[in-house]
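Engineer: Structure, please.
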Amino acid sequence: MENVLRPLIIVGGSVVLTLVAGWAVDQLLRRTDARHHETPMWGLLRRGRVPFQLVLCAALLRGAYDQVELFRDHRVVIGRALTLVLIGSAAWLVVRIAAAIVETSYTRYANAHRDPARVRRVRTQVSLIQRVVTAIVGVMAAGAMLLTFPAMRAAGASLLASAGILGIVAGVAAQSTLSNLFAGLQIAFGDMVRLGDTVVVDGEWGVIDEITLTFLTVRTWDERRITMPVSYFTSKPFENWSRGSAQMTGIVFFHLDHTAPVSQMRDKLRDILRECPAWDGRDWGLAVTDTTPSTIQVRALATAKDADDIWTVRVTVREQMIRWLAAEHPYALPRVNTADAVLLPSGRRNGRSPFEGAPRRIHETPRTGRG
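Structural biologist: Model prediction:
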């Protein structure tokens, strides 16, 4: 009877004690979080309740399973299994605690600084630091688990002896991975690109959605995701529209007839921008920037707080200005002048041009403007 009750008491007591301790710690963190609203530390630490309970339960069972006669025949297997669970849960708990500390540091920095560019830079660095910590803890935990096996401990000397050769081979084989790894650290701390930056890569316009140690994801305007190695951003040029500041200036070109009412277009542009919520009011303008034998090039300029708003401003100005010109000033749209073909005489007579005195008919064909 004792052989049955003792394991039940040990296992049941360990589980009950684990649940009670986990509940008590969770309640303590909950109350502390309620008293300190200025920091999310205590609320984030509550995410470590499950790994904390696993660590506590594995430690209790690891220390008491030797006292059970029923487990003596399988003592080595049970002890090793509990040790593996203890190491894995401890690594999980360390990762959760580190994540809580890193997230708290970022939140405090974001609340203290109102510069969006600096906040995005710190956010990128924090996310990569968290991934590095997770990778280091995971590697250390895996190594500790392997060392629990006697065969691995016995092979340690030979592994160390061949570490130099293996390191060279691994470095050559993982050259691309290592280059991406160092490129990720360079991006994080070199402030080249940040989470939330608006970039143009290979002709694709998008926003930096995710940065890891080896790859980077760009979310395009049509909700596609472009995954690229981070080494691309350290070896090739790209456009960063939100570097330093997210404010942008947008330009819309119109190709119009020489008789286009430029001054009235300037007044109309001002009215369009006043009714456009995406315009930030910083600057605007309209000027003739070029001319050709058949058209003039008119440039409309406006500003907005970010890339999304400048796109809205540009399409709004283009659409409403073309509609207004077509309705109020259709003559301003570019036209193509054509004439009937005249056969060339055999030669010039009396020094006169063969076209002198020839009748001509002019047809004006309007066509739509573009900008």
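Engineer: Could you use CA atoms for every contact and neighbour count after this?
Structural biologist: Noted.
Engineer: And the longest helix belonging to the chain, what's buried?
Structural biologist: Criterion DSSP state H: the longest helix present in the chain is helix 75-112. Using 16 or more other CA atoms under 10 Å as the test for burial, helix 75-112 gives 78-79, 82-107, 110.
Engineer: and for comparison, fold this next one:
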Amino acid sequence: MLISATEPIEETMTEVVEASAFIPESLRFWVVIAAGLLLAAVVTAVLSFIFIRVFRRSEVMREDIAATRLPFFGALSSVMVKSALLVMHRDQQHYEFWQFIWLVLLVMFLTWFLIRLTKTVEGFMLDRLEKRFGQGRKLAKVQTQIGLLRRVVAAILIVIAIAAILLTIEQVRALGAGILASAGLLSVVVGLAIQTPLANVFAGMQVAFTDAIRVGDIIVVEDERGTVEEITLSYVVVLLLNGRRMILPSTYFTTTPFENWSRRSTEISGTIVLELKWNAPVDYLRQRTGELLEASDLWDGRTNSLVVTDAVGGLQTVTIFLSARNPGDLWDLSTMVREKLLQELVQDYPDSLPDPRMLPEVN
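Structural biologist: The predicted model follows:
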């Protein structure tokens, strides 16, 4: 198939060689190569310009298309050089060696181009879906699954490229044919599948397509809260609150319980706990909490409750229940309400605050 696809280029190269008969023989090959590279550059520039104009309204698409220029130019140039070698130096010494070198380069550039093309297709699909669904849960789900599929396709392309290069070597080709024909191939594949690396790959696909977590989900792992930043074939990157990144194998999310605070929606509820004396102004705190919540844009209006949940050893436990649109807003809202209430208690009701000696010891 590759040979038949390059036949028009070989015919063009033959015509170029015939047209360059007036050039000294010592320079003819390099002139033909230069002409081929120039043609490759022109084709690359024209196609790039056309596609960028088509997708001029999408900055992401323009950047992805621009990123495909170099691998496309490299693949086209490799075909040009191979064709020039075939037409002009077929009977020369070391011809087979240089043909093999340029074949390797062609496969490498072509694989690189196809990988970049899958990235471009991913960007195009996500751009269309974002316009349709907006920045929501559906987009996060599709983004996770498409991103994982792109990585699977890239891995397959790399394996095919390596196999294509190896199978051009006669000794390796014979060995590969023997392995593929043997009945032991299935047992080898099964044996590899149970190993940790492939187990992580399968776990990564399971995590993405069962919708257990998505890019952008807020989760709690290893007693740390963070946001899912990236899901790959073998590991998941979690961005923690303090800016650190925790990298966990995909099998962690299929074998270990974890919290997903945004599994169905980002809305979340929380509590504020205050230890106060029995003479604390509970009614005032209840009224003041409502005023603080209603005055804040962080509160989503769902939960607003203050109750006494315990009374032991001269202290009462005042628990405030509140809610927000997402965990980040809940954190900011909780700290704001706690700070305001404590400031007012210190200023207006200092006798209601517990003596440090009354607080339970922390082991």
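Engineer: Which part of the second structure matches the longest helix of the first structure?
Structural biologist: Aligned by TM-score structural alignment, helix 75-112 of the first structure corresponds to residues 95-132 of the second structure.
Engineer: Residue 50 of the first structure -> the second structure?
Structural biologist: Per TM-score structural alignment, residue 50 of the first structure is aligned with residue 70.
Engineer: Look up how far residue 112 of the second structure lies from its match.
Structural biologist: Residue 70 of the second structure sits 9 Å away from residue 112 of the second structure, going by CA to CA, to the nearest Å.
Engineer: ditto for residue 312 of the second structure
Structural biologist: Counting by CA to CA - residue 312 of the second structure and residue 112 of the second structure are separated by 69 Å.
Engineer: again, but for residue 241 of the second structure
Structural biologist: According to CA to CA, residue 241 of the second structure and residue 112 of the second structure sit 36 Å apart.
Engineer: got it, and residue 64 of the second structure?
Structural biologist: Applying CA to CA to residue 64 of the second structure and residue 112 of the second structure gives a distance of 13 Å.
Engineer: Helices of the second structure, residue ranges please.
Structural biologist: For the second structure, the helices defined by DSSP H cover 2-19, 25-54, 59-67, 69-88, 95-133, 137-166, 170-181, 185-193, 196-209, 252-255, 282-294, 327-348.
Engineer: between those helices, which gets nearest to residue 219 of the second structure?
Structural biologist: Closest approach to residue 219 of the second structure among these (CA to CA): helix 327-348, 9.9 Å.
Engineer: That closest one - contacts with which helices or strands?
Structural biologist: strand 268-277, helix 282-294, strand 299-312, strand 315-324 (3 or more CA pairs under 8 Å, 6 or more residues apart in numbering; DSSP states H and E).
Engineer: What span of the first structure is the third one aligned with?
Structural biologist: When strand 299-312 of the second structure is aligned against the first structure using TM-score structural alignment, it corresponds to residues 279-292.
Engineer: for stretch 167-174 of the second structure, same thing?
Structural biologist: Stretch 167-174 of the second structure corresponds to residues 147-154 in the first structure, going by TM-score structural alignment.
Engineer: Go through the helices of the second structure and pick out the most buried.
Structural biologist: The highest average neighbour count among those, using mean count of other CA atoms under 10 Å, belongs to helix 69-88 at a mean of 22.
Engineer: if we can go back for a sec, what lies in contact with the match of strand 299-312 of the second structure?
Structural biologist: Stretch 279-292 of the first structure is contacted from outside by 262, 265-266, 269-270, 273, 296-305, 309-310, 313, using CA atoms under 8 Å, 6 or more residues apart in numbering.
Engineer: now swap in stretch 197-212 of the second structure and tell me
Structural biologist: 141, 144-145, 148, 192-193, 213-214, 231-235, 249-251, 253-254, 263.
Engineer: roughly how far is the longest helix of the first structure from the heart of the chain?
Structural biologist: 26 Å (CA atoms, centre = their mean, to the nearest Å).
Engineer: elements contacting it?
Structural biologist: So helix 75-112 of the first structure, by 3+ CA pairs under 8 Å, 6+ apart, packs with helix 41-45, helix 49-64, helix 116-147.
Engineer: picking that back up, okay, the helices and strands packed on helix 327-348 of the second structure in TSV with distance to residue 91 of the second structure next?
Structural biologist: Listed next are those as TSV, based on distance: least, CA to CA, whole Å:
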stretch	distance to residue 91 of the second structure
strand 268-277	75
helix 282-294	86
strand 299-312	79
strand 315-324	77
